[in-house]
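In: A structural model of the following input is requested.
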Amino acid sequence: MQISSSAIPQPIVPGANAGNATAVDGTSLGLNGENAATATPVTPTPNAAAPLRRGLSNWDQPLQGDISSAQQALDFLEQSAAQLRSLKTDLSARLANRQRTDGTLEARVRQFSNSWRTRSSASGGTLDAQLNFSTKGSTTSFTVRGMNFSNLRSGAREVLAMSVGGGQNVRSVVLEPGLSDEQITQRFNEALAPTGVRAQISEDGQLEFSTSEAQWAQVRDTIAVQGGGIRFASGQLNRVKAEAEAPQVDPDTWQTNDSDAIRATLTQVLQALSKVEQSIASVRQALAQVAARVQNAAPATTKSGMDQVAQAFVTTTRQPGYKSLLSITSALAGISRERVLSLLSLRQ
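Out: All right, here's what the predicted structure looks like:
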């Protein structure tokens, strides 16, 4: 028996138009009549397609990323809050002698401490040690010994050479009499920005620096300064001490050795819970702002366009055959669990 070549399906040619009958037709697939497939999937009318594409592209990438980041940070904070509430109950029970010394309390403290060490990765790098949320990444704020406004304003003109990260990466900062705090900050900021370090005035009016949390360890161990003998020593670059701002929550210092230690730990747990709850409120507010941006980004004509596309899809999928299968698989392409969860979070 000889198989006719016309019974072998031809490959689908990307970009083929509906008029190219040799690409895919009902005969080659063994179909006929109203169920015969066409070379192209269902296509909405031009009036429906344009607003649909605009509505999705306006928020698909950056806004979806912001939603995912906020949701990840919120999940970590809510889990931490639940752990802290449980720890508060256990500490109170131990002080009231309602709980035996069986190691359970100590284990709970270690569990929370281990969990808290994952703050950066568990929050997707959006929560820093001060529990500030930012989709641009967490940072570490620090001060440098000798670099305070009173010291930097005094004395004659001096050129500081600063090295961050070692090697030949040396930046210059010119200090002159009469500079304001803002001018000093600006000069440090302009000089150090290429190294990933920024300068700013802190809430209490001090000169403060910041860098990404991932880069902090390298900055801390490599920052060096050479002066002209006025504010800083001349000669060669000398290492200076950089100290990070104390974290809002530091469970590694919590102790449960005796009643006094438990009482002190309970106070710290209550303070930590308060700060975590404040951060939760802040992240929820950020999530609400992103949701508002999504709604503002959607054009007014998107809903009607979506309705037309949906109706065209329903009509096509009711017809069995290749055209129906192609429409369904195209609609499901790119759908993931993370995308569905991000969209559902907007309805909360």
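
In: rest of the way, CA atoms for contacts and neighbours
Out: Noted.

In: can you pull the contacts of Ala244?
Out: Residues counted as contacts of Ala244 (Cα atoms under 8 Å, 6 or more residues apart in numbering) are Thr140, Ser141, Phe142, Thr143.

In: Here is the second sequence; please produce its structure so I can put it next to the first one:
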Amino acid sequence: MLPATTGSTSTTSPSHALAAPAQRGLLNASGDALSPGAQRAAWSGGAEAAGLATQASSVAVATPSPSTLAPTTFAPTPLRGDDAAPAAREPGAQGQVGRLQQGLDYLDRLAASMQQLKGGLSATLARQAEPTAALNSQVDQLRQLWSQRSRDAAGRVDGDLQTAPQDGASRQRFKLRGLDLSVLEQGGRETLRLQLPGQSQDGGSGKPVAIAVTLDGEGTQQQLQALAKALSPAGLTVQTQGQEIVFSVSESQWPALRDGMTLRGEGKRFPSGQPVRALLDPAPEAMQPQRWDLKDAAGQRLALGQLLQAQPKLAQARERLSEQLDAVASRSASGLAPAQAGALADTLSRSLSGAEYTDVGALLPALRGMHRDRVRQLLAG
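Out: Just a heads-up that it's a prediction; the model follows:
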């Protein structure tokens, strides 16, 4: 987690010296002033940012193949008649299908917009020409699509184009500036007090959530578990990424958490006294079209590089959402999970293998009128 003042990005080396004037100046730096490459460098040591620039410059003048990530049309088949009945009996199945279809539709529209803009950028760079009105219009369209991602994709994909769990919503990953694994192992015993903005069931503001967790400077794994346990009731998760501690929260909770989370320590790792605003560094997004400046070739190459890196992620996200949709539709159509269907078939087989004529005769009336297609649907797995 991070000590606080105001601001949002960059990773600092945490210790009690965070209160020093020079470091306070660093913490106050505006996150908006950082370039996309600098943001990714803060998260991944700069390797990804360097690779992006190299890849973008090397392919800038190449004319894209029309077949590259050609957008496909998704035409989901609604559940009707007999197939709809099991889905109605399964709580939330129809809602899951609807959200997954919405997510796939969004990815299809985003893929088409990205492909069109990629072709326009490549042609402009090849001609060494000024951006045309058509190219600027394509950028505006993509910016609008990207800004509406969370709503239009029904929470199925996050800012890095990673798919959400089938039973959950997309999440925002972030770091708390001033807290990493090395900090957990030094500084002695200290109680960290956090206050998180509350959220009501209707999405409005609720009662703030106060959390206290003790860092003892011993046993990194045990302290991580204690931190995860303390934050879990507030909907936050804790993971590690190298020497970094990465938190995540539902995207719907992120704006309030980013602007309203405060912390207070005991003067060892974090400042004592009055609570101060925690500085949360969000994970870089797959692309940042709102920051693109296409007036010169350098800006055009940067935009093209981000598009090239984002396209495989989008294709993978679409594949995963399709798999999730197939799984939900399969469960809805069969009425029984594969394990349940198999268990039922085994039970019938064992029961009838040694049955007398009278036993079979008692079973026949119950099976009268049951068609073969219905049995296959029942046992489908």
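
In: Now for the contacts of Ala244 of the first structure: which two are most distant?
Out: Thr140 and Thr143 (10.3 Å; Cα to Cα).

In: Of those two, give the one with the bigger neighbour count.
Out: More crowded of Thr140 of the first structure and Thr143, by other Cα atoms under 10 Å: Thr140, with 22 against 18.

In: Asn132 of the first structure versus Ser138 of the first structure, what's the distance?
Out: 8 Å (Cα to Cα, to the nearest Å).

In: Now do the shared contacts for the two.
Out: Common contacts of Ser138 of the first structure and Asn132, defined by Cα under 8 Å, 6+ apart, comprise Thr126.

In: which of the two has more neighbours?
Out: Taking other Cα under 10 Å, Ser138 of the first structure and Asn132 do not tie; Ser138 has more neighbours (22 against 16).

In: The more buried one -> the second structure?
Out: Counting by TM-score structural alignment, Ser138 of the first structure lines up with Ser170 in the second structure.

In: and if you look at Phe149 of the first structure?
Out: Per TM-score structural alignment, Phe149 of the first structure is aligned with Leu181.

In: ok, now which ones touch that match?
Out: Thr220, Gln243, Glu244, Ile245 are the contacts of Leu181 of the second structure under Cα under 8 Å, 6+ apart.

In: if we go to the first structure, which of those residues are intact?
Out: Mapping the contacts of Leu181 of the second structure onto the first structure (both residues aligned by TM-score structural alignment, their matches' Cα atoms under 8 Å) leaves Glu244, Ile245 still in contact.

In: just wondering, since we're on the aligned residue in the second structure for Thr253 of the first structure, how far is it from Gln306 of the second structure?
Out: Superposed on the second structure with TM-score structural alignment, Thr253 of the first structure falls opposite Arg291. Counting by Cα to Cα, the gap from Arg291 of the second structure to Gln306 of the second structure is 11 Å.

In: Among these two, which residue is more densely surrounded?
Out: Higher neighbour count among Arg291 of the second structure and Gln306: Gln306, with 23 against 13, using other Cα under 10 Å.

In: what residue of the first structure matches up with the more buried one?
Out: Checking TM-score structural alignment: Gln306 of the second structure goes with Gln268.

In: Excluding covalently adjacent residues, which one is nearest to Glu213 of the first structure?
Out: Thr139 (4.6 Å; Cα to Cα, 6 or more residues apart in numbering).

In: That neighbour reaches Asp128, doesn't it?
Out: Yes. Judged on Cα atoms under 8 Å, Thr139 of the first structure makes contact with Asp128 at a distance of 5.8 Å.

In: Now the common contact residues for these two.
Out: Glu213.

In: could you pull out the helices for the stretch 1-150 of the second structure?
Out: In the stretch 1-150 of the second structure, the segments counted as helices under DSSP state H, counting those that start in this stretch are 21-27, 36-44, 47-59, 81-89, 93-127, 133-147, 149-152.

In: matching residues in the first structure for the longest one?
Out: Aligned by TM-score structural alignment, helix 93-127 of the second structure corresponds to residues 63-97 of the first structure.

In: likewise the shortest one?
Out: Mapping helix 149-152 of the second structure onto the first structure (TM-score structural alignment) gives residues 119-122.

In: Comparing that stretch with the second structure, how large is the average distance?
Out: On superposition with the second structure, the mean distance recorded for stretch 119-122 of the first structure (mean Cα distance after the TM-score superposition for the first structure) is 0.7 Å.

In: before we move on, what SS does the aligned partner of Glu323 of the second structure in the first structure have?
Out: When the first structure is aligned by TM-score structural alignment, Glu323 of the second structure is paired with Gln285. Assigned by DSSP: H, G, I helix; E, B strand; the rest coil, the conformation of Gln285 of the first structure is helix.

In: count of neighbours near Gln285 of the first structure?
Out: Look at Gln285 of the first structure: counted by other Cα under 10 Å, it has 13 neighbours.

In: Kindly report the same for Thr301 of the first structure.
Out: 15.

In: Now do it against Ser282 of the first structure, distance only.
Out: 33 Å.
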